[in-house]
Structures are given as C-alpha cells and as structure tokens.
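> structure, please.
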Amino acid sequence: MPRSAPIPRVPTVCQICDSIVGRRLYSTKPTLRAHNATTRPRIQIERRLLKTNTIQKRALVSGVFSTEKTTSSSTDTRDTPIQDGNTPKKAREELSSVTNMMTYIERSKSKVLTNRGIPSEADINAALRACWVVADYIMDDTVQPQLTHMVNELDSTASEILSLDRASNSHSSKSSETPSISMTAQVKQIIDKISHNAYAVISHPPVFITPKLLEKYVKVQARLGKPETLPQIFQMYAWKPMPRESKGSISYVKQSPNKIANAIEPEVIEKALDTAIEVKNLDAAVGIVENSYATKAFIRNKLLRKCLVPGGTLAATPVAAYLLATSFSNFQNTMDTTSATNIAFAGILAYVGFTGSLGMVALTTANDQMNRVTWNQGVPLRSRWIREEERAALDKIACAWGFEEKWRQGEEEGTDWDALREYINTKGMVLDRTELMEGME
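Next up, the predicted model:
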C-alpha cells in the first residue's frame, strides 16, 4: 500500500502566550512543543503579575513610589475610613498597597500646600493625621513582615521583568540579588517620605503651629523614630511669624518667643526627648532641651502654674494674720486689746515666715533625684528650682549615653561625651561630681 500522507499543520494562535504555533488539522488541543525556551519564563512572570496591582508594578519598575493620580479604582482613597488613633481594620486593608499609602499622604498634604490663603487647622490636622495613620501602620510589628514581603516580592517581579532583556545569565544572576538589597532601602524611603511630608506641612509659612498640631507632629516623628527635625520645629513654634490674611493677601506678624503662650507642654517635650534618646541622636536630644526647658517662655509658664497659688496665699497671709490676732486679743484680759493684737500679729508672721523659709530651703536643695548631673557651687536656690526640669533632662541624657554600671561611671570617653560634658558645664551644672560618686565619699 502506498504510504499515507502526513497530517497537515495549520498556523494558529496559542491561548496561553499569544504566539503562533503549529496545530494538527484534526487535533483539538494546542501543542506546547512549539514554544521556544524564552516562552516558559514569560508564562511564569505573567502569572505572577496577575497577582499584583498594575500601579504597584509600574512604581517598582521605575524605582520610585509614584504618587501620580490614576484612573484605577483601587487607588482611590478619598472615601477611606481613616480615624485618629489606632488604624481601623478596614483602613489597614486600604493601606495594604504602597501606592495607596503615598497617595493618601500626598493628597492630604496638597490641600495644605496648594491653598492660596491660610490653611484651616482642620486641613493641617488631617494632613498630619494621614502621616500618623500610615506611620502607625508601617511601624507596627505585626505589619512590618507583610510590608517587607510585599516590597520584596514586587522588587523580585520587577527585576525578573528587566532581566528578560539581559543577554547573558550572569547579568540575570546579579539582578536577582537586587531585591534583598533594595528592600530595606525602599522601606526606609517610605519612612523618610512620611517624615518629610509632615515637616513640609508644619513648616509651611502660612501654617500657624498650635499646641495640638505640635503634639500631633511630635507623635508622628516619635512613631517613625525621626527626631532630627524636632529641635527646629520647637524653635519654629516660638519664633514663626503669625499669618494674617487681608484683602486676598497674606501678611506676617512677628511674635515674641518669650510669651507664656509659646511654652511647650512638658508631656510633648518628654515624648520628643525619649525618641531622641531611643535612636541615640545626641544632637537632637540636646537641641530639644535647649529649645524647650531652657527657654524663657517655659520658665514664665512654670512660675505662673506653680507660683500663682502659693504667691497669692503669701500675699494674703498678713491680712489673715491680723484678723486672727484681733480675734485672739479678745480672749485675754492681762493687757489692752491693741497691744495684744500687735503681739499676736508679730508672732503669727514670725512663725509663718520661718516655717516657710525652711520649707523653701528644703525644696530647692533636694538632690535625691539627681544621678550624674548636679548643680555647680554658687548657683542661687531660686535658679535651681526654676531650672530643675532642664537639669533633669540633661541628667537623663547623660545616663542614657554613659555606662549603666555605677562602678564604671566617670570612665566614658569620646567626642560626643566630651561635648556633652562641656555643654553641661556652661549651664552651671557639673557632670559626675567627684565627691558624690560611688566610693569617693
């Protein structure tokens, strides 16, 4: 019998990779043998790309977390239910995309920076709240592994796409090492971006820094562990001119930095100082103390808070003593009423004066709370009491940077430690007084 003719092949399009392959005329399934070697990695890559968002792929390939507006509904966060404080569960799901995070922050910041007039406090607070929500989400210990995995996976996808254009396998192996190296840099880039956006909002010239906005800004930077800008913002809080809007133009009025209203709350200062100590930033820690506890505004505020009631009581003491002495004079018959009143009045004033003086001396000379920083000889007692918060803050810094073991204290060396010692000496204080150290009594 004659040999049967082979079944003819007709070109067709593969449903998997859209490439033209040969198919037998009577076959119902496309064959995969027609795929060349470059088709298989392409299939794997496209399958992985289907699992990720298109906007995220573009951002990672370009190497920048894009914040441009897109038409994709997945990046629209205008109706995101973000609340102050802890991030709700639904909001966390919306912030699971890196692009969503940055878009949310950029949109809130643009409302403040693009405002031609004086931005409202609500818009400023919303911008800082956006930074806080994203910062709280990123710095959460339970979220960071997921964020790291997401950035790592997207970096790997981007590197594989770029490796298709590589001619040799050696270049591909080098590109595979890029994700692990760039992963940490990308996460740090997000943190730096959030910190920069918060600083851009609070330092905008038409923005007037209120105590609530300052507290919110410190809260954001403390969550991110970025205290570098806190000393400058503390100084700006007292010195920044106040904006005034009139007839469509903005004018600025200088404010006195020594006003009582420009004093920073002790709770805000302590939070900022703890952040600087935690990240071991000595310059930021000293700058925070210099622009908070050491200012005249804080001292005047302390005098008003803690001396108003005692001062009023002291001023009313002579009147109360005279009334009390007049009442006592009516209970005796050995001398005239006027003499008895004068003697009782003098005795009451002497008792109150001596007792109050002893209490004041005991209050201003108390040193049980001092660890390594003490007052130098010759500093007045009133200055010691007024500047106690400043001394306590410097003492806290010295204890954080020095040795924890008491028997090793005093042996610290280095440029930072010498600079801290000199700075403390210029403030009328002494670091590690010899006669007060352990074993040197």
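> when you work out contacts or count neighbours from here on, use the C-alpha atoms and nothing else.
OK.
> longest helix of this structure?
Assignment by DSSP state H gives helix 296-329 as the longest helix of the chain.
> mind listing what's buried along it?
Neighbour counts over helix 296-329 (16 or more other CA atoms under 10 Å) mark 296-302, 317-318, 321-322, 325-326, 329 as buried.
> here is a second sequence; please produce its structure as well for comparison:
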Amino acid sequence: MAQAALTRRVGFVCRSCQLAQLSHRTGPTRQLTTSVAASFTSRRPLSRSRLDRNERRTAATAAAPPKLTPPRAIRSARKQAQSQSQSQVVDDDGAMVVALAATEVGDPRVALTSLRQDISHITTSPTLPTNEEVYGLLDRTLQFANLVVFGQPEQPTLDEDNNNDDKSTASSSVLDDLEESASASASIPRPKKYTVISPASTLPLSFRTKAADVLCEMAYQLVRDPKVIIHEEILDLYVRIQCLLGKPQYLPEIFHLYSHKPIPKQTGTGTIEYTSTQAWHPRYDIPRTLSDAALDAAIHVKDMPLAIAIIDTTVARPNHKLMRFYRKAVPPLLAVACTPVIAYAGASWISTVQNVWDEDMAKYTALAGSVAYIGTLGTIGFVAMTTWNDHMERVVWQPGTGLWDRWIREDERLYFDRIALAWGFQEKWRRGEEQGDEWEALRETCGLRSMVLDKTDLMEGMQ
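Coordinates of the predicted model:
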C-alpha cells in the first residue's frame, strides 16, 4: 500500500501536465524539458530500513520517463531516448524531494541548422522516407516552434506565480482535481512554479521572426514533397505548426494535397511509382478540429481570401459531405429501414392478444397504423431539422434551397457565418452598414452558394 501511494506521488505533476496538454485527435508532444519538483511529507515516522527501501523505490520510479503512445500509423517503430538526471535532497523535516533536471536543449541556432539539414536530406533523397522519419521531423519542428513562441520546447501549462494568467487555469484545475484530498494537499509542500525558464527564452525578436518563417517554409517543403505520404497524424502536426507560428497561408494547398496527392510506392528496382488517389473518398476528409483551427488562424490574420480558400478545401469538399452523410444520416436511415420489420413483429404480437377483430385484420391494421405514425413523425422531424435557423446569425439559406442541400452543406454555411461575424460590426444594431470591397466580395460569394448575408427579415428590429 505504501509503495502504491509513493509511486503515484512521484511524477504526479509530470503526468498531470501532459494530460492537460494532450487532445483527442492530436499526436503526442515529447517532453524535451522537464523541471518539476514533487515532494511529500511522511504521515508517520518510519524505520531506517523502511525509509531506505522507500527511497530506492522512489528513485527507480522517478528515473522512468513518462510513456507517450505515438499515433497508430507510426506506433510500431518510433522510440525516443530520454535522458534524465535526478538529484535527491532531504529537507529539515526529513522529507525526500526528487527533482528531475532539465534536459539540455542546446543552441537554438545549431538546432535549427540541424533540423534544416535533416529535412533537406529527406526532400533530396531518391529513396522513400518512412512515416516515422517524417513524423519525427515535424515533431521536432513543432517543439522548435514552441521554443520560438513560448521560450521553451513545449507549451506552458502551469504558472502559479501569475494568478492573472488565464492559460494556466485549465492545468491548475486538472492538478487540483487529481489531488487525493484537501488535507493531503495541505500537508504536501508543492513547488511554486511548474514552467521552465530555459536560456532560449532570451532569444532576440529578430531571430524568432526569422526562425518562424524558416520553420513554416521547411514544414511546407517537407509535407508537399512527392515522396511524403500525408497521414492524418502528419497533417495534424503540420496544422498545429502553421497555426502556432501564424502562417495559415501554407494550409489550403496541403489540404488539397491531402486528398489529391499521388501515393508513392518503392519498387524493387529502386525507383518510386505513384498511384492516383480517390479524392472523393470519405477517408480523405479533413478532421473538423483541424479545419476549425485553420479558419480561426485565417480570421486572426484578417485574410478573407485565405479563409474562403480554407472553406473550399475542407468543408466544401465532396468527401466531407460523404463523411457527414455516413456519420449523421446512415444510423437514422438504418433505423427507418428496420422500422417495417419491427412494426410487423409488434403487430403480429398485438393481433394474438385481442379478440375483437380477425387476427389477420388486426395484424395488418396495426402494421399500417404504426408505419404511418412513425413515417409522419420522421418526415416532420426531417423538415424541422433542415429548416431550423435559430443558430444562424448573419448568413442564412436563400428561399427555395433544397432541404437536402441545407442539411448536407450546413458546415459550409456555418463557416461563412463565422467569417461574417469576424469581419462585420460586433454591435447587432449596426449590422448591414458594412462597406468595402472585401465585404461586397463576401456577399457575392455567399449569393453564388445559395446563401444570403444579412437577410433583411432577420436583422435587428426588422422582424
């Protein structure tokens, strides 16, 4: 029991911080720099032999780095060696503090040069690179992007000294929820700061700006290389890099290549053959989280043509419509297809428990009534779902647009609505007063797609 409790407390903050950073569809981010101190105080005096045994267990547990599972496409071969040194300090009360020393990142300029050489080796090599190599390079690029933006190779997650920082709220909540009890947390001294202050945090602004441009260009050249297969995990890392560095203009072309890029295959003679892809297939649909991040980045830089290009290469693609159909329409359609069978079984049972009508007459009457009831309600529900417009603010469908188009293209209309809300006036009473070439181009684009921007009947005070 003591060993289990001790094992949990050591490395407690490390695992919690990683849980706060990881998301459902994102690839793992390796911890290059970890400077976390976890301490505990014994509740009761222990014998010397037992204390020594617990110390050895503590050291063995702290030496093991956190294990992160790579994405499914590269899980079999990717292994990273992490070297961590540990130091043991005994305080005045006899409590053991195990501190994990930070891994040296090295000179950022040398690291950037090394990363550029590795990417150039992949793009100029006549052989087909493995998915693990491409993912590793993009992972290093993402860590360097975090170093350029935040001053450390991972996004900051916790800083108790800055109570006004909203970004640390989520991580603080995760740590507070994972604490055993209020009394236990009060008796355990916690370190005051969990973020890492590395020498790279003093990088000059000119180097950071130039490094951001170089990183975006290198990631772009790597992913668009004909020999590189764009998997979903690789696309996820690429989108995170470009959005983090504020360069969403590199995204539409990669979104297009994700479904149209020929698939390379190494032949026995050493050459590479390319086969065309089925661009309409639902497996090439851009995940919704990535398209949302790309659109937010385009809105942040105030580039309306880029935002429309992102819509055209994500939610307006045929594969996205097919994926929406498979995910949201197929289950209800299967339920409708099973309705006659279920209704027939129910009608057969009802006909056996009544003695008013003939058995066959009662069975078919009950079957007709149940099918009519379910079909009528299903039709009303479909019409209500496709004509519902309470969630629409500035962009609505034109009158006469088919119900199927309204439903299957709802994500496209939603993205145009987000663009209109970002570019237009925030005050509702001023909506409709916007002017300018970009605004007129947005209005015309919506009209060409069977949408209406700022319909008069739905504006403030015009209902």
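> where does the TM-score land?
The TM-score (TM-score structural alignment, normalised by the length of the first structure) is 0.70; 327 aligned residues with a CA RMSD of 2.2 Å.
> mind putting the buried residues of helix 296-329 of the first structure in CSV, distance to residue 147 of the first structure included?
Shown next, in CSV, are the buried residues of helix 296-329 of the first structure (distance: CA to CA, whole Å):
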residue, distance to residue 147 of the first structure
296, 45
297, 43
298, 42
299, 45
300, 47
301, 44
302, 45
317, 65
318, 69
321, 71
322, 74
325, 76
326, 78
329, 82
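> quick check: whichever residue in the second structure pairs up with residue 359 of the first structure vs residue 399 of the second structure, distance?
Under the alignment (TM-score structural alignment), residue 359 of the first structure maps onto residue 381 of the second structure. Distance, residue 381 of the second structure to residue 399 of the second structure, by CA to CA, to the nearest Å: 20 Å.
> between those two, who's got more neighbours?
Ranked by neighbour count (other CA atoms under 10 Å), residue 381 of the second structure and residue 399 place residue 381 first, with 12 against 9.
> which SSE is that one in?
Secondary structure from DSSP states H and E places residue 381 of the second structure in helix 359-387.
> give the buried residues for that helix.
For helix 359-387 of the second structure, by 16+ other CA under 10 Å, it's 359, 362, 363, 364, 366, 367, 370, 371, 386.
> and the second one, how close does it get to residue 371 of the second structure?
Just to be clear, that refers to residue 362 of the second structure. 14 Å.
> just the endpoints, please. Distance across stretch 183-202 of the second structure?
So stretch 183-202 of the second structure: terminal residues 40 Å apart, CA to CA.
> all strands of the second structure, in order?
For the second structure, the strands defined by DSSP state E cover 37-39, 86-90, 96-100, 263-266, 272-275, 395-397, 451-453.
> hey, which of the ones you listed is tucked in deepest?
strand 395-397 (a mean of 23; mean count of other CA atoms under 10 Å).
> neighbouring contacts of that strand?
Identification of contacts with strand 395-397 of the second structure by CA atoms under 8 Å, 6 or more residues apart in numbering yields 389, 406, 413-414, 416-417, 420, 446, 450-455.
> let's see it at 10 Å
With contacts defined as CA atoms under 10 Å, 6 or more residues apart in numbering, strand 395-397 of the second structure is touched by 387, 389, 405-406, 410, 413-421, 443, 446-447, 449-455, 458.
> stretch 259-268 of the second structure now?
Outside stretch 259-268 of the second structure, the residues touching it (CA under 10 Å, 6+ apart) are 127-129, 224-230, 254-255, 271-286, 313, 317, 319.
> likewise for stretch 452-463 of the second structure?
392-399, 413, 416-417, 420, 428-432, 439-440, 442-447.
> map residue 278 of the second structure onto the first structure.
That one, residue 278 of the second structure, aligns with residue 256 by TM-score structural alignment.
> any idea how many residues pack against its match?
Around residue 256 of the first structure there are 14 residues (other CA under 10 Å).
> with the one 10 residues further on instead?
Around residue 266 of the first structure there are 13 other residues, counting by other CA under 10 Å.
> surely it and residue 293 touch.
Yes. Assessed by CA atoms under 10 Å, residue 266 of the first structure is found in contact with residue 293 at 8.3 Å.
> who touches both of these two?
residue 389.
> follow-up on the earlier one: list just the nearest of the buried residues of helix 296-329 of the first structure to residue 149 of the first structure.
residue 298 (46.4 Å; CA to CA).
> residues touching residue 226 of the first structure, list them.
By CA under 10 Å, 6+ apart, the residues touching residue 226 of the first structure are 191, 192, 195, 196, 218, 220, 272, 275, 276, 279, 281, 284.
> can you find the partner of it in the second structure?
Using TM-score structural alignment, residue 226 of the first structure sits opposite residue 247 in the second structure.
> quickly note the distance from its match to residue 311 of the second structure.
17 Å.
> can you check residue 452 of the second structure too?
Counting by CA to CA, the gap from residue 452 of the second structure to residue 311 of the second structure is 17 Å.
> what of residue 454 of the second structure?
Look at residue 454 of the second structure and residue 311 of the second structure: by CA to CA, they are 20 Å apart.
> what's the burial count for residue 358 of the second structure?
Residue 358 of the second structure: 11 neighbours (other CA under 10 Å).
> ok, the alignment partner in the first structure of it - contacts?
Taking TM-score structural alignment, the alignment pairs residue 358 of the second structure with residue 336 from the first structure. Taking CA under 10 Å, 6+ apart, we find residue 336 of the first structure in contact with 329, 330.
> kindly report the same for residue 357 of the first structure.
351, 363.
> before we move on, what about the one 10 residues further on?
With contacts taken as CA under 10 Å, 6+ apart, residue 367 of the first structure has the following neighbours: 374, 375.
> how many neighbours does residue 223 of the first structure have?
19.
> need the contact list for it.
132, 135, 136, 137, 138, 139, 140, 195, 217, 275 are the contacts of residue 223 of the first structure under CA under 10 Å, 6+ apart.
> okay then, goodbye and thanks.
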